[in-house]
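Visitor: Mind looking at a prediction? Sequence and model below.
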Amino acid sequence: MSANTLHRLVLSKYQGPEPDLQRLVISPVDIKSELHWRFVWQYQTNHQTHNYLPTEAVKLLVELLPGQFKAAQLSTTASDVQLSISKKAKVLLNIKKSFRTLQADTSHNRQKQRFVEQSRPFLTALGVTDQRGHLIPAMTNKWKQINKFIEILQGAVKDSGLLEAKQLHVADFGSGKAYLTFAMHDFFCHTLGLAAKITGVELRQNLVDLCNSTAAELKLANIHFEQGDVKHFKARGINVMVALHACDVATDYAINMGIRTGAEIIMCSPCCHKEIRPQIKLPDVMAPMLVHGIHLGQEAEMVTDSLRALLLEAHGYHTKVFEFISLEHTSKNKMILATKRKNNVDNSAVLQQIAAIKQFYGIKQQCLEQLLLA
């Protein structure tokens, strides 16, 4: 079958030796002007991709169907074919005509746009890819997280006007093993070609030393790691302030620093919302719902991050709150993204909204609000 007629082949109802394998998706792909078949093995927690020449692909398919997969769905420009094999080895085949007129897209990168080049040296140095630039399977989730983060950052940079900046400073608080810190350096300095200084701030000295050593080995300029935390770091003209998974009020200190230093972009992924929860007084109508601890925790989280977003709005930022892929494989995957407005607007209505929310829930104080008033 030619690549122009095949759209994809999906094998399902797997009964082989790998318990987490769910299905296999096969489609044509053009690699260096030569037809290959892309096999995407879809596991419960990750996907693995391999490309085969047609002869190799056919040989592998003969082994897999009906040996390990008991169902298949073939989509072509002419028809859709469904095949299933019962426990008694009875084969059922259903063929329907298709009205597709477009040829299959065989471009190598069609499945998903990547915002980081997989061949970049920092990925190998951090153990995301091997020496040949191939993704290490155990790092699939981290690879997705890096790309998603840079995708969000790219959009924010376009909105902020930083593309015209002659020089900028990026600070990453709680940088950890610095996957995203190095990714930001690569994005600003390599992809955009900007004169960017990247600072990673991390409380654990062993990680600071490790990351500085990695930067030295890669011979990267303008990236440096310091020991410290967001509460005590002195802001020095930060344009992009990042603080992911800062615990409880550390997120408030990070946002306050971003506002104080006039950062054009503020990116936070809050964690451990403890401050507001004990202050909340349950309105009578909500008491039956919030008497459950899990619901009260969710409500406190929503109120806390809503107040943070509104305070950012009141101080000249356009703010979005949305779900982001978790960097630590946890449910705490919310992101607050703020980009500085070019023009000042009247913030009186927003301040009234903040006051009304605090009054409704009986909240006496909120850390970010107190920091901004200081």
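Guide: All right, it came through fine. Numbering: from 1, shown residues only.
Visitor: Please make it C-alpha for all contacts and neighbour counts, starting now.
Guide: OK.
Visitor: quick one, strands of the stretch 1-150 of the chain?
Guide: 6-14, 21-31, 34-43, 47-52, 69-76, 79-85, 91-97 (DSSP state E, counting those that start in this stretch).
Visitor: Quick check: buried residues in the second one?
Guide: Within strand 21-31, the residues that qualify as buried by neighbour count (16 or more other CA atoms under 10 Å) are Leu21, Gln22, Arg23, Leu24, Val25, Ile26, Ser27, Pro28, Val29, Asp30.
Visitor: Between those, which sits nearest Ser12?
Guide: Nearest to Ser12 among the buried residues of strand 21-31: Arg23, at 4.7 Å, using CA to CA.
Visitor: follow-up on the earlier one: turn the buried residues of strand 21-31 into a markdown table, including distance to Val242.
Guide: Shown next, in a markdown table, are the buried residues of strand 21-31 (distance: CA to CA, whole Å):
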| residue | distance to Val242 |
| --- | --- |
| Leu21 | 36 |
| Gln22 | 36 |
| Arg23 | 37 |
| Leu24 | 38 |
| Val25 | 37 |
| Ile26 | 39 |
| Ser27 | 39 |
| Pro28 | 40 |
| Val29 | 38 |
| Asp30 | 39 |
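Visitor: rewinding a little: which of the strands of the stretch 1-150 of the chain sits closest to Phe182?
Guide: Per CA to CA, nearest to Phe182 of the strands of the stretch 1-150 of the chain: strand 47-52, 24.3 Å.
Visitor: take a look at this one as well, against the first:
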Amino acid sequence: MTAPADTVPTDRFFALLAESLAAGTLAKLVLGKYHGPEADLQRLTARPVLLRGQPHLSFVYTHRTKDITKNHPVDEAMALLRGLAGPAFGHAHLLTTAEDVQLLFSRKGKPALVRRPTAQPREAAVAHDREKHRFLDLGRPFLRELGVTDAQHKLVPAMSRKWKQINKFVEVLDHAFDGSALAQGSAPVKVLDFGAGKGYLTFAVHDYLTHTRGRPAEVTGVELREDMVQLCEGAARKLDLTGLHFRLGDVGSIETGPTDVMIALHACDTATDHALHRGITAGASIILSAPCCHKQIRPQMKSPALLQPMLQHGIHLGQQAEMVTDSLRALLLEAHGYATQVFEFISLEHTSKNKMILAVKRPGLPAAKREALRAQIAEIKAFYGIREHCLETLLDARSPAPEATPA
């Protein structure tokens, strides 16, 4: 039994659409001349995309003042388009690499098909997963040695969160590096990583500097657990990684010397302050710290009268103490010549320890700016009744502020 004559153009149009999808020749599909119930909808554009490895059509609904995007699996998308062409849109335009195909509906809804070759060569739409740019490649040998990838260099599923953390950290370092004085030189980059743990980030930093940047690097991971030091040092020697070493110790026991990049992730209690102090006094161009603990500040805090109704709750007091602790750390870094940011390192869906302090050394801090920052620090301490902040004490006792330039 043949299809009724008035459905043949529509059937042929969607058969051509299906063929272009299968052959990878589809550029786009546009539905126009909208006459449905949405007053400001103008047209619908569909293009092929891959989402999680599966083919979809991405619909963009163009309104007068906004665009709305919705993605549908191919079979679902084809059914939706079939229901929209005619009843809601009076014109469907299929653009492939070789031809233009138009499905036109009369006022009475009668379809007509028009086909003609393209006037100029046209490229097909490139279907793709919207995968974030990665600063590391899964094929790097250290990832296999540390168990992030398997023997075929495929990501171990249980390590997917760690893989995202590693890449995010290297992304942050890459932007900081470009904005620092280190980007202009060619000398070996000296990196100190306190609390190296299993060495994921330490290896990643060494690989980024030597492989991606092409810079010689001297990277030292410092860790309190002897078994972790032996594990990481063994992996570094097995891979013959020049300039990467691991040492047993902590922020208070290791002599640093000049350092270009100082890293300290989740150093507990005031160990974060000691690490920041070591970075400042070592003249680090970049300081990366995931701060930990507000144990020193919380007992000192006196709730100002206005805030007492909020801070009577323990969870709010803890959050406030964390904010005050890290805000003072950031201001103290700025007062010592660093451009400082405090931000979410990686989504809470991947880790609960997600705050990062990034400080990049800037030359020539004006004296007036330094004094204004010190005044802000004093005002915050006075407001909350804080007598001492560990980083401030360390900086005042052991290292004079950098020479300021005239205002």
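Guide: Thanks, I have the structure now. Keep in mind it's a predicted model, so treat the numbers as computed, not measured.
Visitor: Relative to Gln48 of structure 1, how far out is the aligned partner of Met159 of structure 2 in structure 1?
Guide: Residue pairing (TM-score structural alignment): Met159 of structure 2 is matched to Met139 of structure 1. Distance from Met139 of structure 1 to Gln48 of structure 1, counting by CA to CA, to the nearest Å: 11 Å.
Visitor: before we move on, what about Leu126 of structure 1?
Guide: 20 Å.
Visitor: The alignment partner in structure 2 of Gly316 of structure 1: what's it in contact with?
Guide: In structure 2, the residue equivalent to Gly316 of structure 1 is Gly337, according to TM-score structural alignment. With contacts taken as CA atoms under 8 Å, 6 or more residues apart in numbering, Gly337 of structure 2 has the following neighbours: Lys361, Arg362, Pro363, Gly364, Leu365, Pro402.
Visitor: Among these, which one has the most neighbours?
Guide: Lys361 (23 neighbours; other CA atoms under 10 Å).
Visitor: Return the residue of structure 1 aligned against that residue.
Guide: So Lys361 of structure 2 corresponds to Lys340, using TM-score structural alignment.
Visitor: Could I get the contacting residues of that match?
Guide: Ser160, Ala263, Glu264, Ile265, Gly316, Tyr317, His318.
Visitor: Give me the contact list for stretch 172-192 of structure 1.
Guide: Applying CA under 8 Å, 6+ apart, the set of residues contacting stretch 172-192 of structure 1 is 116, 122, 126, 146, 149-150, 163, 194-204, 207-208, 211, 223, 229-230, 241-246, 254.
Visitor: In structure 2, what stretch matches it?
Guide: The aligned range for stretch 172-192 of structure 1 is 193-213, by TM-score structural alignment.
Visitor: Would you mark the buried spots in that stretch?
Guide: For stretch 193-213 of structure 2, by 16+ other CA under 10 Å, it's 193-210.
Visitor: How about stretch 160-180 of structure 2?
Guide: Under the neighbour-count rule (16+ other CA under 10 Å), stretch 160-180 of structure 2 has 163, 165-171, 173-174, 176-177, 179 buried.
Visitor: swap in stretch 338-352 of structure 2?
Guide: Buried, per 16+ other CA under 10 Å, within stretch 338-352 of structure 2: Tyr338, Ala339, Thr340, Gln341, Val342, Phe345, Ile346.
Visitor: from those residues, which two are the most distant?
Guide: Tyr338 and Ile346 (22.6 Å).
Visitor: returning to what we had before: need the contacts of Lys340 of structure 1 in JSON lines with distance to His134 of structure 1 and secondary structure, can you?
Guide: Listed next are these as JSON lines, based on distance: CA to CA, whole Å; DSSP: H, G, I helix; E, B strand; the rest coil:
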{"residue": "Ser160", "distance to His134 of structure 1": "34", "secondary structure": "helix"}
{"residue": "Ala263", "distance to His134 of structure 1": "36", "secondary structure": "coil"}
{"residue": "Glu264", "distance to His134 of structure 1": "35", "secondary structure": "coil"}
{"residue": "Ile265", "distance to His134 of structure 1": "32", "secondary structure": "strand"}
{"residue": "Gly316", "distance to His134 of structure 1": "43", "secondary structure": "coil"}
{"residue": "Tyr317", "distance to His134 of structure 1": "40", "secondary structure": "strand"}
{"residue": "His318", "distance to His134 of structure 1": "39", "secondary structure": "strand"}
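Visitor: Cys271 of structure 1: which of these is nearest?
Guide: Cys271 of structure 1 has its nearest neighbour among the contacts of Lys340 of structure 1 in Ile265, at 19.5 Å by CA to CA.
Visitor: didn't the closest one look like it was pressed against Ile255?
Guide: No: with contact defined as CA atoms under 8 Å, Ile265 of structure 1 does not count as touching Ile255 (10.3 Å).
Visitor: between those two, who's got more neighbours?
Guide: Ile255 (29 against 26).
Visitor: what about the counterpart of that one in structure 2, which helix or strand?
Guide: Taking TM-score structural alignment, Ile255 of structure 1 has Leu276 as its aligned residue in structure 2. Per DSSP states H and E, Leu276 of structure 2 falls inside helix 271-281.
Visitor: and the gap between Phe14 of structure 2 and Leu44 of structure 2?
Guide: Taking CA to CA, one finds Phe14 of structure 2 at 16 Å from Leu44 of structure 2.
Visitor: now the strands for the stretch 251-374 of structure 1?
Guide: Under DSSP E, counting those that start in this stretch, the stretch 251-374 of structure 1 gives strands at 265-271, 317-323, 334-340.
Visitor: I'd like those as CSV, with distance to Ser79 of structure 1 appended.
Guide: CSV is the format used below for the strands of the stretch 251-374 of structure 1 (distance: least, CA to CA, whole Å):
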stretch, distance to Ser79 of structure 1
strand 265-271, 47
strand 317-323, 38
strand 334-340, 43
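Visitor: Right, I'll leave it there.
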